[in-house]
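Novice: what would the 3D arrangement of this be:
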Amino acid sequence: MSVGENAPNGAMLHYVLPDTTSKEITLTIRDAKGDSVITYSSEKDPKGEPFTVDASFHLDSLHRPSPQALTKLKGLNTFRWNLRYPDAERLEGAVMWGGGTSGPRALPGTYSATMKVGTDSATVPLTIISDPRLTTSAADLQAQFDMIQKINAKTTEVHKAIKRIRTIKQQVSGVTSRFADLDTATSKPAKELAKVITDTLTSIENELVQTKAKAGQDLLNYPVKLNNKIASLADVVASADYAPTQQSIDLYNELSRQADAYLATIAWVESAKITEFNTAIDALKLPAVAPNKDGK
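Specialist: Below you'll find the model as predicted:
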C-alpha cells in the first residue's frame, strides 16, 4: 500500500559545507531579545557534555552519535530543531510513568539561528507561527511556558540531588571499607557517622525516586515517587494550549514544598554530618568525602 510521509516536525535548517570538516560545528538558537534558547554541536550535547557512543549499537545513516549532533559532511547537511528549550536533568536508570524531562515548546514569535564553523558564522531568522485555530492569548501561552520551565527546574534539582546522594554513599562506602579491620575503639566514631549518613540519605533517596522499578510495568507494583510526580505534572500542564489550572499550580507548590524539605536535609547532612565524618576519618589518615561542586 502506498502511503505518504508527514513533514518533519520542527524547523528544518539546511547548510552546505565545502568539504568534510574536523572542526566543531555549533548551532545556537536565540529568541527575539537575543537570549540563547539552546545550543547544538557536532561534538557535545545541549548541556555541554561530550557525546558518548554506545559500542553495542550502530550509528544512524548519517553517522551521528546522537540525533542532537550536527553532521559535518561535504555538501548539503540538514538539522531539525524540535522547537523545544533544553530538557530537565535526566536520571539514568530511573523509570518514569506518565512523565518525562522534555523542555517546553518555544512560544510563537521571532528567533534566530547562528551556525559557527571555526571562525566562520552565519545567522538566519526564524519565525514560529501560532496555530491559527487557537484562541489562546499570548499571556496564557506564556503562563504555560513559565510553569513548565519552573517544574523542569525542580525536576532538575531533585535529580541532581539524587545523583549527589549516590555519590556521597559511594564515597562513604569506599572509605568505611578501608577501616573495617582497624581497632574498634579507633574507628567507632567514623563507623557510627557513616551509618547515620548512609541511612539518612538512603531514606531520602527512596522518597525521591522509586529505586525498585527496573521496567515500566514495575510501577504497577511499586508506587511512583516525588521525582515522577513532579515530572508528570509538566506533561499535564503541556497537554493543552492553555494556561495552567489552579489545581496544577497548587499541586506544584505542594510537591515543591516536599522536595525542598528533602533537599534541606541533604544540605544538612553535607554541612554537618559529612564535616564530622571527614574529621573522624582524617584521624585515621584516610581521604575525605569530596565536597559538592557546581550543584552536581
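
Novice: going by C-alpha atoms from here, please, whenever you check contacts or count neighbours.
Specialist: OK.

Novice: I figured residue 287 was touching residue 175, is that so?
Specialist: Yes: the pair residue 287 and residue 175 qualifies as a contact (Cα atoms under 8 Å) at a distance of 7.3 Å.

Novice: pick out whichever of these two has more residues nearby.
Specialist: Each of residue 287 and residue 175 had its neighbours counted (other Cα atoms under 10 Å), and the higher figure belongs to residue 175 (19 against 12).

Novice: secondary structure class for that one?
Specialist: Under DSSP: H, G, I helix; E, B strand; the rest coil, residue 175 falls in the helix class.

Novice: contacts only, for it.
Specialist: Going by Cα atoms under 8 Å, 6 or more residues apart in numbering, residue 175 touches 286-287.

Novice: how much space separates it from residue 164?
Specialist: Noted for residue 175: a distance of 17 Å to residue 164, by Cα to Cα, to the nearest Å.

Novice: before we compare anything, build this one as well:
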Amino acid sequence: MVSIIEPSHFDAYTAFVAVINNRDSTPYIYRTRDGGNSWQKITKGLEPGRIARVVREDPQRKGLLYAGTENAVYVSFDDGDHWQSLQLNLPTSAVRDLAVHDIDLVVATFGRALWVLDDLSPLRQATTQIASSNAYLLRPAMAVRVRWDNDQETPLPPEVPTGQNPPDGAIIYYYLKSPSPSAISLEIRGAAGRLVRRFSSEPPPPDKTIKNVPDYWFAPLVGIPKNAGLNRFVWDLHYDPPPTLQYSYFGNTLNFVEYTLSGHAIAGDTPREQTLGPLAVPGEYKVVLTVGDQKLTQPLAITLDPRVHVSQADLDWQFETTMKIEAGLKSSYDAFSELAALHKEITERKKKLASDAQAKDAADAIRDLEMQADAIQDGSPASPGIGPINRDLARVAFMVESGDAAPSGAAQSAIKESCNGLTKHLAEWRALQTHALPVVNARLEKYKVAPLPLASTGTAKTADDPRGDACQP
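Specialist: Model (predicted):
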C-alpha cells in the first residue's frame, strides 16, 4: 500500500513514496528521477523493523528530506541516500504525517498529538564547511514582530501542566567546534551599524532585588551558550530595559519589586523586567558574533505582524518617542540615586554635628541642604520630584508601547509635562551641587567634619547608546 506520494518541489520528474506492507514491518521508501519509469529504494540509515509511513521534501533546500516511521523522525541531506535520526526530544511514537510549514516541521503522531520542530534554518544551511569551522554563525530566519497578549489568564499554579509556546523573537544559531575558553558576545546592530543590544556568555550578576513573590516564577539569569556543537539564542526583539525606580500601583515608594503576575506569569519563565525596552522597528539588522579574534556577521530581517496595519512612519515615531522617554528614565534614575547617596552622607554628618553645640550654623546649613534635596528628589503633589517623574515616565512608556501605533495625544501631553518637570529639577540639582554644596562643606570643614562628597552613580553614555541625550517633550 502506498502511504504517501511526495512530488519534488524542484524537478518535475522526481518524486518520493513511502510504502507499507501490512505483513512486513520493513521500512520502504522509494525515489524516482525519471517520472516513475524506474524506482530506487532509499532506506539506508533507517532502523529496520519499523514501518516508514511518510516522506516529505523540504521546499527550500533541494536534497533535504524528512521521513516518519513507526517510532521516529529522520532527516536526509542527500536526497534519501543516507538517513539519520532527528528525534531530539520527541517521545517514541508512531509518526503518521509530516508537514513543512514555512520554517517549521510539524509532526503528526499517533497518541502523542502534534509536535513542532521550530526553525529548520540549521538543517537548511547545514554543510561540511560548518562542521569544519571553529565557529560559524548561521543566517537567522526572518523574525516576525508580534506583541504579547496583555490579558493572559495567569498566573497558573506551578503544578498545572502547561504547553510550551514557540520561541518569541529572532532565533539565532551558531556553531562552535569546541567550548570557547573565553567569553563570547552577540550583538544586534542596525543597518547603519548602530548598536541595538549586546549579549555575553558571561553570567549576569545575581539578582539581589527583594521581591513580593517567590523567585521560582522568574526566568533564570544565564549568559548566551558557548557549548561545543550547535548553540541557540533567542533575542526577544526588545532593546535593553530602562532603569526604573520601585513604586506601588498607588504611587508609594517601595524598597522591593512589586509584581502583580497578572500577565505572562509562567513558573520558571516570567520576565524579571516589568518595563521592557521598545520593540525594534521592522527593517534590516545585523547579527555580530565575536568568538576570540573572530567576528562573524549575518543579516537579520524583522517584519511586522501581518495582522497589523500601520505605517512605517508611525512605527518610527513610536520608537523615537519611547527612546526619548527612556533617556528621561535613565537621567531621572541616575539623579535620584545620586540624591539618595547624598542623603546617606547628610545623615552621617548630622550625627557628628549633633554632639557639638557650637556647630549650630553648620547644622542649620546641612538641614537646609537636605530640604532642598528632598524637594528635588520627591517634590510635592503639585510639583512632582525626580522620583515620581521616573514613575510617571515608566507608566507613559508602557502606554506608548502597548500597541503598534503612533503616540496618542494624551501620551504626548504626559511626556511633555514629565520632561519639562525633569528638566527643571535636573537644573536645580546641578545648581545645588555647584552653589549650595560648597557652602555647606565650608561650614563642615570649620568644625573638622568631613565634607559631603559629590555623589555620582550614573553610568556614562557610550557612543553606541541608542537612547537620546535627554528627555524631550
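
Novice: need the TM-score from the superposition.
Specialist: For this chain pair, the superposition-based TM-score is 0.79 by TM-score structural alignment, normalised by the length of structure 1; 271 aligned residues with a Cα RMSD of 3.3 Å.

Novice: any idea how far apart the tips of stretch 112-127 of structure 1 sit?
Specialist: The distance separating the two terminal residues of stretch 112-127 of structure 1, taken as Cα to Cα, comes to 8 Å.

Novice: corresponding residue for residue 32 of structure 1 in structure 2?
Specialist: With TM-score structural alignment as the matching criterion, the partner of residue 32 of structure 1 in structure 2 is residue 191.

Novice: its match and residue 282 touch, don't they?
Specialist: No: judged on Cα under 8 Å, residue 191 of structure 2 makes no contact with residue 282 at a distance of 11.3 Å.

Novice: the more surrounded of those two?
Specialist: Neighbour count, other Cα under 10 Å: between residue 191 of structure 2 and residue 282, residue 282 has more, with 18 against 14.

Novice: superposed on structure 1, where does the longest strand along structure 2 end up, distance-wise?
Specialist: The longest strand of structure 2 (DSSP state E) is strand 294-304. On superposition with structure 1, the mean distance recorded for strand 294-304 of structure 2 (mean Cα distance after the TM-score superposition for structure 1) is 1.2 Å.

Novice: from the chain's centre, how far out does that strand sit?
Specialist: The gap between the average C-alpha position of strand 294-304 of structure 2 and the chain average comes to 15 Å, counting by Cα atoms, centre = their mean, to the nearest Å.

Novice: residue range for that strand in structure 1?
Specialist: Per the alignment by TM-score structural alignment, strand 294-304 of structure 2 matches residues 120-130 in structure 1.

Novice: contacts for the matching stretch next, please.
Specialist: With Cα under 8 Å, 6+ apart as the test, stretch 120-130 of structure 1 has contacts from 107-116.

Novice: same check on stretch 99-106 of structure 1?
Specialist: Residues lying outside stretch 99-106 of structure 1 but in contact with it, judged by Cα under 8 Å, 6+ apart, are 83-90, 145, 148-149, 152, 155, 228-229, 231-235, 238.

Novice: which parts of the stretch 101-250 of structure 2 are strands?
Specialist: Assigned by DSSP state E, counting those that start in this stretch, the strands in the stretch 101-250 of structure 2 fall at 104-110, 114-117, 135-137, 143-145, 170-176, 184-190, 195-200, 229-235.

Novice: chain center to the last one: distance?
Specialist: Spelled out, it's strand 229-235 of structure 2. Strand 229-235 of structure 2 has its C-alpha centroid displaced from the chain centroid by 13 Å (Cα atoms, centre = their mean).

Novice: that one - contacts with which helices or strands?
Specialist: Using 3 or more Cα pairs under 8 Å, 6 or more residues apart in numbering; DSSP states H and E as the contact test, the elements touching strand 229-235 of structure 2 are strand 170-176.

Novice: which residues do residue 287 and residue 175 of structure 1 both contact?
Specialist: Listed as contacting both residue 287 of structure 1 and residue 175 by Cα under 8 Å, 6+ apart is no residue at all.

Novice: residue 112 of structure 1: which element?
Specialist: Using DSSP states H and E, residue 112 of structure 1 sits within strand 109-117.

Novice: in a strand, residue 236 of structure 1, correct?
Specialist: No: using three-state DSSP, the secondary structure at residue 236 of structure 1 is helix, not a strand.

Novice: trace it over to structure 2, please.
Specialist: The criterion is TM-score structural alignment: under it, residue 236 of structure 1 has residue 399 as its aligned partner in structure 2.

Novice: what residues are up against that match?
Specialist: residue 411.

Novice: many thanks, we can stop here.
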